[in-house]
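**Q** Here is the input, now give the coordinates:
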Amino acid sequence: MEKKQVEILAPAGSWDSMKAAVAAGADAVYMGGSRFGARAYADNADEKELVEAIDYVHLHGRKLYMTVNTLFKERELKDLAEYMRPYYLAGLDGAIVQDLGALQELKTKFPGLELHASTQMTITSLYGARMMKELGCSRIVTAREMSLAEIRRLHDAVDVEIESFVHGALCYCYSGQCLMSSLIGGRSANRGRCAQPCRLPYTVYERSQPQKPLNQKHERHVLSMKDLCTLDLLPDIIEAGVYSLKIEGRMKRSRYTAGVVRIYRKYTDLYLEQGREGYYVEPEDRKELLELFDRGGFTSGYYHAHNGREMLALRAKPEFREGNPRLFSFLDQTYVEAELKEPVEGYITLEQGLPARLTLRSGKRGVAVEGQAPKAALKQPITRETVERQLKKTGGTPFTLTRLTTDIKGELFLPVQALNELRRKGFEALQEKVLEPCRRNIKGYPATEWAETDRKQKSRRGNGAKPKPSVSLALQMSVSLEDLAQLPPALACKEAAAIYIDAGAFPPESWKETAGRCHKRDKSCYLMLPQIFREHAIRYFKTNKALLNEAGFDGVIIKALEEVQWLREAGVQLPFKLDASVYGWNTRAVGVLAQTGAKSLTLPLELNVRELEPVLSACSDFGIPAELMVYGHAPMMVSAQCITRTSEGCCQKPGSLMLKDRTGAFLPVKNHCAFCYNTIYNPSPTSLLGYEMEVKALGVYGIRLAFTLEDATQAEAVLDAFSRAFFYGETVKVPYREFTRGHFKRGVE
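**A** Below you'll find the model as predicted:
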């Protein structure tokens, strides 16, 4: 299939949306199957429908990418190969993937299938792009927050296709880093089940003054982003190196899909044909996009701005909006209800005693079929008009006979039924001919050989499974700190074997002293890197690289996978551990993470105790120890937006606020100014006090106490309670009023 200069990629949450997108001019669609897609509540296709959709787009010279962009539990990963097999054979053009284990599975078992790193992977720099390319991805779907300058640097440095969002809904949180819906109601955004709590109203308060609101009543939707519209930026986006212009909207109607694709087709073609000089956006087209969906106006997103209140739909969306029936009717008739047909040229020869012969050609593909032989006409001979009328009845096919050359030698008779059969046979053959180069033969990887591949993969972990650690395994306790005041109680706790300090909260000039203080107490000291590793972080560590190398840290804590690549390229020779935000949900994912050289990994926050068992078994097999967070306010959202800037204006000083939701709960917010992102924390800390035996039975090597918002007194009380419970078997009183067990027992859908 010929590759275009720029690709318009449309959402297809249903069969009708897929057809509408193709009719409106999309070069490709992305679509989910019945499982494993990040839009679990869309009208996703079943196997038969999706295979037919793959055929449909290929018949019209387009492509289909399948969304497999969720995190996989172990039992689900075992089903992935058989689930994907029919789509691969049908000629699926690519798979959009989040989970590292799923990525490895598809790479191993489906040779030649394009793998696209989902925006759920939170790729925000060229370092992440390089890493994904090494793992087998040919395309990077950039984080929505990346600027044009960052995308341009990625394009210049890494030979991968770049796909970026140009229209549709924006998440408040970096995609792949949101646990808010999960922690509130068990509906994980990493599993395609987001309940969209960011669209609800919140009141903003200072932590010290929870009675005085900072935002007005009519501007309480402080987490609700306006929809993205980039018509004015299309030349900039294309010139920055973006190949695939992605439209969001698999949950929206087919009419919306058609309308948005139509307009972006128009302006993409305008730029490609006339360049910047001839590029002009008509106001009527902006208005039309708003009539299709309006959350409170459009934003051009993060392409030229890091954040800002102008990107937010702060006011409540009106319950009723008057539609545009004329526009809707036009879109329905022109695209949604349209039957798209590919032009075909034909040639038919009729000669007495010889089989009727029909040749059909569509583009570069052609076929010839034969039918019943004509006889000499006794009464009324067959006419050219009759032949053309019957052969042009192509209603049930994706073709239309635009030109037919008819060669009738003499006065002949051929039943109309024979002409109809010849037409059916010809167009069926043509359809198969057009689809033939798209379809695959999987002889090299039949199901029987997949089992052998799995066995070899398992054998590479080691010579058989290692014994599972006993419940009497001596635990190590680590303590992570996000405030200077938390350091003294951590140092005073003899059971704390390792201290992790936040790179933004602890000034670089204090790193060496802090590491030294830890070492004097026989504790290892690690520097926690930021959860988002973009230009702010890159500049920060470039400026302070000498201080990092001289600090004497025992290692660093990786919160974003792309930081592993940065360590390599920056020449920072320090061991590293992986935090829970680097997802290892299944055995294959653990294998990929082990190959990075990580010293340990932190177990996922969304898996329950039963689902953690195979992950821990894989950790043992691959020789990578696992740590479990047993206390801490879990990060629910990590955002490029800033609540402080939205409410009061940018102060460029780290601090914290509170968001009050509709139930009266207060959600703490911290702004990490060194790296310019916000974290919204779960108001109740996760606590596994009382579950000491269950935790030890899992066989983890370490437990983590994560301090974020606690003062010195609170940190000391928590350290004392967990030390006595986990190391001395004492029954202790929980030193906080409210807490949650997180997902340790319940897990997520």
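**Q** switch to C-alpha atoms for all contacts and neighbour counts from now on
**A** Will do.
**Q** Pull the contacting residues for Ala429.
**A** The contact partners of Ala429, by C-alpha atoms under 8 Å, 6 or more residues apart in numbering, come to Val367, Val369.
**Q** so which strand or helix has it?
**A** Element membership for Ala429, per DSSP states H and E: helix 416-435.
**Q** ranges for the strands of the stretch 451-600 of the chain?
**A** 476-481, 496-502, 524-528, 555-558, 576-578, 600-602 (DSSP state E, counting those that start in this stretch).
**Q** Nearest residue to Thr596 in space, ignoring adjacent ones along the chain?
**A** Leaving aside its sequence neighbours, Thr596 sits nearest to Val564 (C-alpha to C-alpha, 6 or more residues apart in numbering; 7.5 Å).
**Q** pretty sure the one you found contacts Ala594?
**A** No. Counting by C-alpha atoms under 8 Å, Val564 stays clear of Ala594, with 11.9 Å between them.
**Q** Identify the residue nearest the residue nearest the centre of the chain in space, chain neighbours excluded?
**A** The residue lying closest to the centre of the chain (C-alpha atoms, centre = their mean) is Gln120, at 2.9 Å. Nearest non-adjacent residue to Gln120, counting by C-alpha to C-alpha, 6+ apart: Gly176, 4.2 Å away.
**Q** The one you found is in contact with Asn190, isn't it?
**A** Yes. Gly176 lies in contact with Asn190 (C-alpha under 8 Å); the separation is 6.2 Å.
**Q** Could you name every residue contacting both of these two?
**A** Common neighbours of Gly176 and Asn190, using C-alpha under 8 Å, 6+ apart, are Gln120.
**Q** now stretch 440-447, how far from the chain's geometric center?
**A** Centroid separation for stretch 440-447 versus its chain: 28 Å, with C-alpha atoms, centre = their mean, to the nearest Å.
**Q** neighbouring contacts of that stretch?
**A** Contact partners of stretch 440-447, identified using C-alpha under 8 Å, 6+ apart, comprise Tyr88, Leu89, Ala90, Gly91, Lys109, Phe110.
**Q** And this one, please, so the two structures can be compared:
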Amino acid sequence: MVELLAPAGDFEALKAAVLNGADAVYLGGKEFSARQEAGNFDKNEIVNAIKFCHAYGVKVYVTLNTLIKDEEMERALEYASFLYEQGADALIIQDYGLLKLLKENIPDFEIHASTQMSVNNLEGVNFLYSQGVKRVVLPRELSLKEIEYIAKNTQAEIEVFVHGALCISFSGQCLFSSILGGRSGNRGRCAQPCRMLYSFDGDKKYILSPKDLSTIDCIDKIVKAGVKSLKIEGRMKRPEYVATVVSAYRKAIDGIADEKDKEDVVKIFNRGGFTSAYLFDNIGPEMMSYENPKNWGVYLGKVVGKKGKFIYIKLERDLNIGDGIEVFGKGVGVPVNTIYDEKGAEIKKGQKGEIVKIYFEKAQIGDIIYKTLDIKLIEKARKSYEGKDVKKVPLLGRFKATLNGMEFEVEGSKKVKVTMDGVEKAISKPTTKERIIEALSKTGDTPFYFENIDVFIEDNLMIPISKLNAIRRQAIDELLDKIQGKRDKVNINISFKNKEFKVIPKIVVKTGRMDVALASLKSGADLVFFGSDLRIDKGDIENLLEYKEKVFPHFPDVIIEEYDFYKDKAKRLYALGFKKALCGNLGLYKDLIDIGYEVYLDKSFNILNSFSTLFLENEASYLSHELNMGELKNLISNTDRKTMVFVYGRTRLMISRHCIIGSSKGYFKKSCPNACESKIHYIKDRLGEKFLVVTDYYCRSHIYNSKKTIMLEHIKDLLNLNADYWILEFLEEDKDQVESIVYAYKDALLRGINKDFSLSKKAKEILEINKNNITKGHFYRGIL
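**A** This is a model prediction of the structure:
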């Protein structure tokens, strides 16, 4: 049976999800959650959430899906052990180091791999399953055919998103918010720069803002594909949203959703309609909400007149007092507090086809008005999880009282029996069965109601109402405790491996261009990782066979339909004598190991702690761009594996399966003139910063920082890290610039080893040329 998985940003949303038909909910705690701006749950609330959900037979998955620093890891493990002990059904995680420690410390805890892990092919899914991961959440970028292929060829459970906001970037591979403002999406603090206005060739629009995903019309196809869980996004959304969307998808799964349910989903939140994303095709511009990145609501009508601060609207749908309305595209709106008919008489409701007068000072004749809040829908949603008529769980009760005391047995999904004294001989009026049933049936705001209570009581007994209330409360509390599913306490053991020796770092270049590779070697680079599917890169590593002791293949981060191509290429290159490789993809990693490569892990593995360097067999790990100097030094000292740090180049901010250039320019697919071929494009933000956009041969977009990281002035700090490799990444530089830059770093390194931290003439020239285009990234600021 397929699972409907719903978001819960707070307890009200959790109730909304459960009472509208969710089979499971996912929620976050106050720490280590990828939605830090949601209300989230403290420890006591998590316990109550587990009790509430388990009472309804609903599972609880807790998100611990952020990257974790070394100094936080013990606290994260203690939090995970708390969740396990309290009966949480599964943990959703992103961090590879945490996965390693969880399997060592709490091996029975069910683990789900977050979409933030960026596992985008069958091989990656199967590898995680072999490491003890029960379920993998696939990227939103996959097609239905790709999902079906994975689901039907793995023992792992597969979870897919079916509704809610889309990231334009592959999740886990976006540093846009992090690099620009220090708010890391990998730490749950994304500032959503993708929802900002950008210009491309002078055309300003919301280039990076997709519509929300909706699959309510094709749920049957997704279920047929073999997925285990259908996930609704929305831990930042209000409870009314959760109630409305969960209810509609519950009905869709059960085959009873109608047009009214689908209309409600549109009304509660949409960004100019919905998209099926990449499920059936890469639809390019049709996926995007170029005009407005926020909730559009539904079209209400046009302003046909204005008098003072009041406007006249020709209604295309009903309008109620309490609705919220907005001028499309202007970001100004008002609540509807009073409605007048065309003649000025106050009315309770405006109906489709009528002209009504309402207060809206900032609206003008000709403006298009949207209804962004439908009060009737909000009231309907609230009614589903508030008030007296909400769904409750039936219980059976058996009550027995004698002069020696009373017992109350309560049975639901579990059974408890409570005994208590307090029974007395009646002096005048004995307590009746009816009075006992009335007192015991008052379950209040608990999840339960009594379907039936059998009562046996000896004659002529009196039981105080306070005692009946007490035994009822105790029985229900004990039932909730039993339903909670507490587990035995676990002991956490965590220790670091120490790197006690000093190293002399090697200069490593990462490129996909032949001229850059040769220029790097000429200037003294110790290693070159060569390979790229970017259209601007030219060259084949097979032409560098004579340098196979210094040049090694690089395999990309996202590998989907091209998997067999890269696997075959890896086999061919190994046979030619290339024995080492830089790998960015978890699925291909396993094949590279099996082929016999010594594997270097690329930065796409998001290595933020020393335990992540130990999770996979590797020659060295490229450490995250999100670590500052102190954190880098700490991590490097805490592992006995080799490490690589970034010292020059443009940080890639995101990778997207969406073709930004073709979609934005109005041509796409068959009509595409390959404008991106061998050319870098730029998008510009409101501050005038220009971000490089490069496409690959699979029409994915790679966006790079507007500024270059250049660390030539900080060689002393770099040496103090004790990293094994310094990485220089080249993108648009010509071979002469590459020669100068590699030489400058090589020279600075040799000087630094001799305690000479002065800058060479070449280094000064590089800094001068780039003086308005330099960043230190996170080296001195880091992320929260």
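**Q** hmm, back to that, show me what the residue nearest to Gln120 of structure 1 lines up with in structure 2.
**A** In structure 2, Gly176 of structure 1 lines up with Gly172, judged by TM-score structural alignment.
**Q** Between the two ends of stretch 677-691 of structure 1, what distance do you get?
**A** For stretch 677-691 of structure 1, the first-to-last residue distance is 34 Å (C-alpha to C-alpha, to the nearest Å).
**Q** what range in structure 2 does that stretch sit on?
**A** The aligned range for stretch 677-691 of structure 1 in structure 2 is 700-714, by TM-score structural alignment.
**Q** Stretch 144-159 of structure 1 too?
**A** So stretch 144-159 of structure 1 sits over residues 140-155 in structure 2, by TM-score structural alignment.
**Q** residues in contact with the equivalent of Cys194 of structure 1 over in structure 2?
**A** In structure 2, Cys194 of structure 1 lines up with Cys190, judged by TM-score structural alignment. Applying C-alpha under 8 Å, 6+ apart to Cys190 of structure 2 gives the contacts Ser177, Ser178, Arg183, Ser184.
**Q** quick one, what contacts the residue nearest to Gln120 of structure 1?
**A** Thr119, Gln120, Met121, Thr122, Ala189, Asn190 are the contacts of Gly176 of structure 1 under C-alpha under 8 Å, 6+ apart.
**Q** Now Lys302 of structure 2: closest residue in space that isn't a chain neighbour?
**A** Distances taken as C-alpha to C-alpha, 6+ apart place Ile368 nearest to Lys302 of structure 2, at 4.7 Å, with adjacent residues excluded.
**Q** And for that neighbour, the neighbour number?
**A** For Ile368 of structure 2, the neighbour count with other C-alpha atoms under 10 Å is 19.
**Q** Equivalent analysis for Ala715 of structure 1, please.
**A** Neighbourhood size, Ala715 of structure 1 [other C-alpha under 10 Å]: 24.
**Q** Would you mind measuring from it to His519 of structure 1?
**A** On the measure of C-alpha to C-alpha, Ala715 of structure 1 and His519 of structure 1 end up 20 Å apart.
**Q** try Cys438 of structure 1
**A** Separation of Cys438 of structure 1 from His519 of structure 1 (C-alpha to C-alpha) stands at 61 Å.
**Q** What strand or helix carries Gly397 of structure 2?
**A** In this assignment (DSSP H and E), Gly397 of structure 2 forms part of strand 393-402.
**Q** ditto for Leu728 of structure 2
**A** strand 725-729.
**Q** Return the mean post-superposition distance for that strand against structure 1.
**A** Strand 725-729 of structure 2 differs from its equivalent in structure 1 by a mean of 1.3 Å after superposition (mean C-alpha distance after the TM-score superposition for structure 1).
**Q** What range does that strand cover in structure 1?
**A** Counting by TM-score structural alignment, strand 725-729 of structure 2 pairs with residues 702-706 of structure 1.
**Q** Show residues contacting the matching stretch.
**A** With contacts defined as C-alpha under 8 Å, 6+ apart, stretch 702-706 of structure 1 is touched by 475-481, 626-633, 719.
**Q** related to what we said a few turns ago, and the angle from the strand holding Gly397 of structure 2 to helix 465-484?
**A** Calculated by axes from the mean of the first three to the mean of the last three C-alpha atoms, to 10 degrees, strand 393-402 of structure 2 forms an angle of 130 degrees with helix 465-484.
**Q** hmm, who's touching strand 393-402 of structure 2?
**A** So strand 393-402 of structure 2 is contacted by 55-56, 406-412, 423, 447-458, 461 (C-alpha under 8 Å, 6+ apart).
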